[in-house]
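Student: Okay, sequence plus prediction incoming.
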Amino acid sequence: MSARSERLSNRQSALALFHKSPLKQQKFSQIVRLLGPTNGLRCLDIGADNGVISLLLRGTGGSWKSADLDARAVEMIRDLVEDDVYSITGLKTPFEENEFDRVVIVDFLEHIPTDAEFAGELHRILKPGGEVIVNVPRSGKGVVGRLRILLNQTDRKHGHVRPGYTEDSLKALFEGKFETVEVRTYSKFFSESVDAGITCALDLLRSNAESESKGRLVDVAQVQRRKKLFLAYSLLYPFVRFLMWLDHLCFTRGHMLIAKYRHISENSE
């Protein structure tokens, strides 16, 4: 199989898995809702897991680059989107000053101890008036958090250096260089319980469940090799969708936090 054919096969498998993964669909929907139109804009996504979010974001319009902390994640993203994928640290990026109109941060800040310094780096690479979309776990998870601990789904296993953020702590991280545009939560009790169950099942299938810097990554090639895994996803899809719908009956706040902040130029401060 040629490299081009293999990449096309990986893309098809990644998209097929996405369409059977309500949790990923929910995350992508929340991101796009805050992101808005991107036609004609220069955009960057950071931390987009196994690459399918990067692939889908590139389909929304505009010019996109992608980056991640973990070498394996970078390779997985590159396998799907091919070009403009970069390895970064929790301090610096290889991008120019005022390069981007939009930056999307997906489940990344909780993995780095230097989140305050990285917020400053985001200010450097965004254009004045540019916007950053930040998706992070919300700290203080109650019943589901205790369930995850019982299932050995600890922050360490996920590669987290902190359990998440509150609305106030996330705002404080960006305060002074960004203004808050919108903050919301999503993924309530039933969605998080489903996620805990799926993660537990995947752990049982893996021989190396120890964490990496980005924790557990769903490898497209692994799913391709395990046809029964994809079949299980397909069979469970309607049930999982129903359980996630039950979130509408919960009047509590969600376990995921997503926010939009707008770059404030130093001249306007």
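Tutor: In hand now; what should we look at?
Student: From now on I want contacts and neighbour counts done on CA atoms only, so please keep to that.
Tutor: Noted.
Student: Just the strands from the protein, written as ranges.
Tutor: Assigned by DSSP state E, the chain shows strands spanning 42-46, 63-68, 85-87, 100-106, 126-137, 178-186, 256-263.
Student: what's the burial count for R216?
Tutor: 19 (other C-alpha atoms under 10 Å).
Student: What is the burial count for E97?
Tutor: Neighbours of E97 under the rule other C-alpha under 10 Å: 13.
Student: my guess is it meets E121, correct?
Tutor: No. Look at E97 against E121 with C-alpha atoms under 8 Å: they stay out of range, at 9.2 Å.
Student: Please go through this structure and pick out the longest helix.
Tutor: Counting by DSSP state H, the longest helix found in the chain is helix 227-245.
Student: which parts of that one are buried?
Tutor: The neighbour-count check on helix 227-245 (16 or more other C-alpha atoms under 10 Å) flags L229, F230, Y233, S234, Y237, V240, R241, L243, M244 as buried.
Student: before we move on, back to that, is it possible to get TSV of the strands of the chain that adds mean neighbour count and distance to N152?
Tutor: As requested, the strands of the chain are exported to TSV (neighbours: other C-alpha atoms under 10 Å; distance: least, C-alpha to C-alpha, whole Å):
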stretch	mean neighbour count	distance to N152
strand 42-46	23	27
strand 63-68	23	25
strand 85-87	19	29
strand 100-106	23	23
strand 126-137	23	17
strand 178-186	17	23
strand 256-263	22	20
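Student: Below is an additional structure, to be compared with the one above:
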Amino acid sequence: MNDNNLDSEVRIWQEKLFARSIRRGGKMKRIMELTGSTANAAGLEISAGDGIISANLRTLGGSWKTAVATKAAADSIGYSHGETIVLIDNGKLPFEDQVFDKVVIVDALKNFSDDYQFLHECHRVLKNDGWVIISETRRIPFSMVALLQRLFNISPIAKGARRNGYKVNELFEKLKDGFDVPETIVYSNGLFETLATIGDLVQKLVTQDAYWMVQETVHEGELYRYRHLHGLVGLAYPLMWLCSKLEFLPGHKLLVKSRRRHWRPRRQPKLIDGRSIAEAAINTKIGTAAPF
């Protein structure tokens, strides 16, 4: 098979696998709804390497740049778009101040060693009335998903991330100095994510690397793995679809939409003895200055 035919087949199978992925499809739909139209706007995507989601994000209109934190993500997005992708060096964005209307971070924030400083970088390149939209894993340490990830060594950290995700309050703490957070969405229930985690293990056994990460150079062996995985996903699809509808269960995915404002660190006031006001209130009887 010549290179052109191989590339064409890889793209076709990537689309087929995406169509079978309830998790990725749901994520993309929510990200696009939260981002809204970007016609006549400048957007910056910070991607973890999912070329299908990246390509669909650009259909919202306007002009887009994509930047990534790893060489593997750059290869994958570059393969999808047919262009050179910006590789972020040491958490610094190679763009001028206040040039983007929206920054969309797709599962990539947990890959940065200093995520707080990286959000400061996003603040810098956003216009005064700009928005940042963040899609991330919701970290729930004591859950079946977390247990399976530890047992099978398939957690985000095991795959090279700096952290396994964020609790809602942890992400708010990272954003509060420079962004207002009017909208937070928690979705993808625990039962569905438990089955999806088992699917991640199966995928790891079949493809080794994430199937949605296309390498810089692809081989015909990839097509065999794509076909095999597509068949396995097809068998599990009805059960996965049913479980995805159980929205009353706790969600394991997180979406946040934040509006840029002046960057001002919000420091919690401290007493002379170094305690916070909250700590003092716990150990002091209200209305007195003496310990309770």
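Tutor: Happy to help now that I have it. All values reported here derive from a predicted model rather than from experimental measurement.
Student: could the strands of structure 1 be laid out in TSV, adding distance to A172 of structure 1?
Tutor: Shown next, in TSV, are these (distance: least, C-alpha to C-alpha, whole Å):
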stretch	distance to A172 of structure 1
strand 42-46	21
strand 63-68	24
strand 85-87	27
strand 100-106	17
strand 126-137	13
strand 178-186	10
strand 256-263	12
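Student: how about these, which one is nearest L217 of structure 1?
Tutor: Evaluated over the strands of structure 1, closeness to L217 of structure 1 peaks at strand 63-68, with 12.5 Å, by C-alpha to C-alpha.
Student: what about that closest one, how far off from structure 2?
Tutor: Superposing on structure 2 places strand 63-68 of structure 1 at an average distance of 0.9 Å from its equivalents, by mean C-alpha distance after the TM-score superposition for structure 1.
Student: Please tell me how far the residue most central in space within structure 1 sits from M1 of structure 1.
Tutor: In structure 1, the centroid-proximal residue (C-alpha atoms, centre = their mean) is V106; its distance is 3.0 Å. Per C-alpha to C-alpha, to the nearest Å, V106 of structure 1 is found 32 Å from M1 of structure 1.
Student: circling back to that earlier point, in CSV, list the buried residues of helix 227-245 of structure 1 along with distance to R253 of structure 1.
Tutor: As requested, these are arranged in CSV below (distance: C-alpha to C-alpha, whole Å):
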residue, distance to R253 of structure 1
L229, 32
F230, 31
Y233, 27
S234, 29
Y237, 24
V240, 20
R241, 19
L243, 17
M244, 14
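Student: Please, where are all the helices along structure 1?
Tutor: Using DSSP H, the helices of structure 1 run over 3-18, 22-35, 52-58, 71-81, 115-125, 142-150, 167-174, 189-205, 220-225, 227-245.
Student: mind putting those helices in CSV, distance to R156 of structure 1 included?
Tutor: As requested, the helices of structure 1 are exported to CSV (distance: least, C-alpha to C-alpha, whole Å):
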stretch, distance to R156 of structure 1
helix 3-18, 26
helix 22-35, 22
helix 52-58, 24
helix 71-81, 18
helix 115-125, 17
helix 142-150, 11
helix 167-174, 21
helix 189-205, 14
helix 220-225, 23
helix 227-245, 25
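Student: which one of those helices lies closest to V181 of structure 1?
Tutor: V181 of structure 1 lies closest to helix 22-35 among the helices of structure 1, at 9.5 Å (C-alpha to C-alpha).
Student: quick one: that closest one to chain centroid distance?
Tutor: From the chain centre to the centre of helix 22-35 of structure 1 is a distance of 9 Å (C-alpha atoms, centre = their mean, to the nearest Å).
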